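> Next come a sequence and a model predicted from it.
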Amino acid sequence: MAPFPIENRAALSEALFAPLAAIVGTHTSMKHAFDWLLGMTPQIVPADAVAQDEYSHDFLFPYPAGCWLVYDCT
């Protein structure tokens, strides 16, 4: 399976973005994302879930170094 597209909207350097994109790109479900983020020390928990419509939601996670990970789910 091809990795999911990941956008670098924070303009991180390639050295910071590439390893993160390699991990996040393997998340084929929100379960994978939650397992990875909640398994970190300290845990990264969602700050918010925003309903876009009845089928789509964005999950916002604060990430170290002042960045945010946003998962758009349908």
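Ah, there it is.

> drop to CA atoms for contacts and neighbour counts, all remaining ones
OK.

> Strands along this protein, start to end?
Along the chain, counting by DSSP state E, strands occupy 48-51, 57-63, 67-73.

> Tell me where this structure has helices.
In the chain, the segments counted as helices under DSSP state H are 14-24, 30-38.

> Take this one as well and set it beside the first:
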Amino acid sequence: MPTVALMWEAKAAPGRAAELLEWARAQELPAAPGRREHYTAPGERVLVITWWEGDYDADVPELPDPAPDMTARPVHRWRFVQV
């Protein structure tokens, strides 16, 4: 079975990176991914990657958007399929 990876990246509002990371870690999805990892980067960015069984266009749950005041810009999302 192919694997699709969903990447969710947000830039926190100034001084709110730790809060955004905590929020992202606390988000429960309606189904459990095969794997889920959380990352941070300079510029107060938070990245969450989830891996799911399925094709590129598989219907899998994604993390929601946090409250607008928690982020400096809209959330970016990417989808990749393992090759």
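It's in. In this text the structure is predicted, and so the values were computed from the model without any measurement.

> Mind checking the TM-score on these two?
Superposed pair, TM-score by TM-score structural alignment, normalised by the length of the first structure: 0.31. Supporting alignment: 42 aligned residues with a Cα RMSD of 4.2 Å.

> could the helices of the first structure be laid out in JSON lines, adding distance to Asp48 of the first structure and mean neighbour count?
As requested, those are exported to JSON lines (distance: least, Cα to Cα, whole Å; neighbours: other Cα atoms under 10 Å):
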{"stretch": "helix 14-24", "distance to Asp48 of the first structure": "18", "mean neighbour count": "13"}
{"stretch": "helix 30-38", "distance to Asp48 of the first structure": "13", "mean neighbour count": "14"}
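
> quick one: which of those is nearest Leu60 of the first structure?
helix 30-38 (11.3 Å; Cα to Cα).

> what helices or strands is the closest one leaning on?
The helices and strands touching helix 30-38 of the first structure, judged by 3 or more Cα pairs under 8 Å, 6 or more residues apart in numbering; DSSP states H and E, number zero.

> if we go to 10 Å?
For helix 30-38 of the first structure, the elements it packs on are helix 14-24, strand 57-63, strand 67-73, judged by 3 or more Cα pairs under 10 Å, 6 or more residues apart in numbering; DSSP states H and E.
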